[in-house]
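Novice: dropping the sequence and predicted coords here.
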Amino acid sequence: MAKEPQELKWIENLLPEGGYRRRGMFGGFGYYVDDKIVLLIFESEGGSRTYKKKTYNFDLWNGCMFPVDHELQEKALQQCPFLVPHPILPKWLYLPLHTENFDDLVEEVITRVFRPNSFWGSIPKPKGKKNSTKKSKSIDDGISVKMDTRRPRMFSDEPAEDVLAKATKISDLKNLGATAEKSFHQAGIKTPKQFFALGWKKTLLKLAAVNKKNLHAIYGYALIGALTNKEFNMITEDEKQQAREFTKAVREAEKAKSKAKPNATVKKKTKKR
């Protein structure tokens, strides 16, 4: 049975909250949006690196896979050359966990996955009757997990100003469900009014202070969308660019700060009396 993700749990925050299903698969989890499987996550640190007598320089089951139909893989690899066909499941493209800049690369791919008319993702072929019994059994055994997709929709189609005026809790807003609301509360943001007053940048910094994994561009998209009553992938390209540049600048500033050497202390000479 698949184990709950730990180190890679944050990647679920990049998916449309309440808009995906999760199912146990190959010891990890597959993530479905509508009819498409768009992502697989595996955690197996120090696992096998060998398949059919060939040894690879990465763990075979420790990272993310991105399904793409075979005829579109070449196009996908042109867009994201850092991906590789998985040695065992070559129809899916793999990003090992210890790839340099793993977090940023995951964000880049998932951003592409949720663009309008995206070719990323794959619709599984329907199984015959022979496999239907087995499928039902796996669901009964708890291997298939349907995420709780319930979230307030009472403001979904209203103008942004009306939504902001009526919202009484964080989860009333577009893109922000129960999980996001919990993170907001941990960051000291209890009400929509506090969120509106802070704006998306200061809010994102507070969320990142609680959990560094919150500092990614797609979370920025979600916050901007919440303030404008738009789905996170439907905000303007300028707004997306602002989110990317802001999160990148903050990460670079943090890296520079961590690398900076402490200033040498200068001893003051005491005057002799």
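Specialist: Perfect, thanks for sending it. Numbering: from 1, shown residues only.

Novice: going forward, measure contacts between C-alpha atoms and count neighbours the same way
Specialist: Will do.

Novice: can you name every helix or strand that the helix or strand containing Gln194 contacts?
Specialist: Here Gln194, judged by DSSP states H and E, is contained in helix 192-210. Secondary-structure packing of helix 192-210 (3 or more CA pairs under 8 Å, 6 or more residues apart in numbering; DSSP states H and E): helix 178-186, helix 217-228.

Novice: which residues does Glu161 contact?
Specialist: Contacts for Glu161 (CA atoms under 8 Å, 6 or more residues apart in numbering) come out as Thr228.

Novice: ok so, going back, could you identify which of the helices and strands packed on helix 192-210 is most buried?
Specialist: helix 217-228 (a mean of 24; mean count of other CA atoms under 10 Å).

Novice: now do that one against helix 192-210, angle only.
Specialist: Put simply, helix 217-228 runs at 170 degrees to helix 192-210, going by axes from the mean of the first three to the mean of the last three CA atoms, to 10 degrees.

Novice: put this next to the first one:
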Amino acid sequence: MPSSVRNSLVWIFDAFERDSTYIAKRMFGADAAYLDGLLCLVASARDEPWNGLLVCTSVERHAALMDELPALRPHPVLGKWLYISQEDPAFETVAEQLTALALARDERLGVEPKPRKSRSKKSALPKA
């Protein structure tokens, strides 16, 4: 994928650069933002339904976030997270509002990442 496409949404995370807890990672061909060790936002510039901003949250928090930011919808594949398509007219405004909420440590944003499984070598079984 050309870097211009890959990085077309990275501007969303510019505001995080001053936060000492910010970590950027690649995740499934998208850019993920972590604050305080929590996965907060994932920006993806691929084909729908992966062309926009995913809001990492719990289903219990969907209603409150959608009330505040009506352009958000449950992601059609990852229904546990909210989503706004880059095609939505409110995309830039909502993205800026979400980064502000994340920086304010809004409790509705962020999920604990699942621990990675170690890639230990297969143990050699003793031969009988």
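Specialist: That came through fine. Keep in mind it's a predicted model, so treat the numbers as computed, not measured.

Novice: sorry, back to before: okay, angle between the helix holding Gln194 of structure 1 and helix 178-186 too, please.
Specialist: Here the directions of helix 192-210 of structure 1 and helix 178-186 differ by 90 degrees (the same axes, to 10 degrees).

Novice: which bit of structure 2 covers helix 192-210 of structure 1?
Specialist: Against structure 2, there is no aligned range for helix 192-210 of structure 1 (TM-score structural alignment).

Novice: ok, then the element right after the longest strand belonging to structure 2?
Specialist: Longest strand in structure 2 by number of residues (criterion: DSSP state E): strand 38-45. Counting by DSSP H and E, the next helix or strand C-terminal to strand 38-45 of structure 2 is strand 51-55.

Novice: give me the mean deviation of that following strand from structure 1.
Specialist: Aligned to structure 1 and superposed, strand 51-55 of structure 2 gives a mean residue distance of 0.8 Å (mean CA distance after the TM-score superposition for structure 1).

Novice: quick one, strands of structure 1?
Specialist: Under DSSP E, structure 1 gives strands at 21-25, 28-33, 36-42, 50-51, 54-55, 63-67, 84-85, 92-96, 144-145.

Novice: contacting residues around the last one?
Specialist: By CA under 8 Å, 6+ apart, the list of residues contacting strand 144-145 of structure 1 from outside reads Arg21, Arg22, Arg23, Gly24, Ser138, Ile139.

Novice: aligned to the fifth one, what sits in structure 2?
Specialist: Under the alignment defined by TM-score structural alignment, Ser138 of structure 1 is left unpaired in structure 2.

Novice: count the residues that sit near Ser138 of structure 1.
Specialist: Per other CA atoms under 10 Å, the neighbour tally for Ser138 of structure 1 reads 15.

Novice: any of the contacts of strand 144-145 of structure 1 buried? List them.
Specialist: For the contacts of strand 144-145 of structure 1, a neighbour count by 16 or more other CA atoms under 10 Å gives the buried set as Arg21, Arg22, Arg23, Gly24.

Novice: would you list those in CSV and tack on distance to Ile218 of structure 1?
Specialist: Shown next, in CSV, are those (distance: CA to CA, whole Å):
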residue, distance to Ile218 of structure 1
Arg21, 19
Arg22, 20
Arg23, 23
Gly24, 25
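
Novice: related to what we said a few turns ago, farthest pair in the contacts of strand 144-145 of structure 1?
Specialist: Within those, Arg21 and Ser138 form the most distant pair, 15.0 Å apart (CA to CA).

Novice: show me what Arg108 of structure 2 aligns to in structure 1.
Specialist: Matched to structure 1 by TM-score structural alignment, Arg108 of structure 2 sits across from Phe119.

Novice: in structure 2, which helix has the most residues?
Specialist: Criterion DSSP state H: the longest helix present in structure 2 is helix 91-103.

Novice: need the nearest residue in space to His86 of structure 1, chain neighbours excluded.
Specialist: Tyr94 (5.3 Å; CA to CA, 6 or more residues apart in numbering).

Novice: equivalent range in structure 1 for stretch 31-45 of structure 2?
Specialist: Using TM-score structural alignment, stretch 31-45 of structure 2 corresponds to residues 29-43 of structure 1.

Novice: same thing with stretch 82-98 of structure 2?
Specialist: Aligned by TM-score structural alignment, stretch 82-98 of structure 2 falls on residues 93-109 of structure 1.

Novice: how long is that stretch from one end to the other?
Specialist: Length of stretch 93-109 of structure 1, first residue to last, CA to CA, to the nearest Å: 11 Å.

Novice: repeat that for stretch 18-36 of structure 2.
Specialist: 13 Å.

Novice: pull out the buried residues from it.
Specialist: Under 16+ other CA under 10 Å, the buried positions of stretch 18-36 of structure 2 are Tyr22, Ile23, Ala24, Ala30, Asp31, Ala32, Ala33, Tyr34, Leu35.

Novice: out of the strands of structure 1, nearest to Lys182 of structure 1?
Specialist: Taking CA to CA, strand 21-25 is the member of the strands of structure 1 nearest to Lys182 of structure 1, at 20.4 Å.

Novice: closest one to His98 of structure 1 among the helices and strands packed on helix 192-210 of structure 1?
Specialist: Nearest to His98 of structure 1, of all those, is helix 217-228, at 20.5 Å by CA to CA.

Novice: residues in contact with the closest residue to Pro96 of structure 1 other than its chain neighbours?
Specialist: Excluding its sequence neighbours, the residue lying closest to Pro96 of structure 1 (CA to CA, 6+ apart) is Gly63, at 4.4 Å. Listed by CA under 8 Å, 6+ apart, the contact set of Gly63 of structure 1 reads Leu8, Ile41, Phe42, Glu43, Tyr94, Leu95, Pro96, Leu97, His98.
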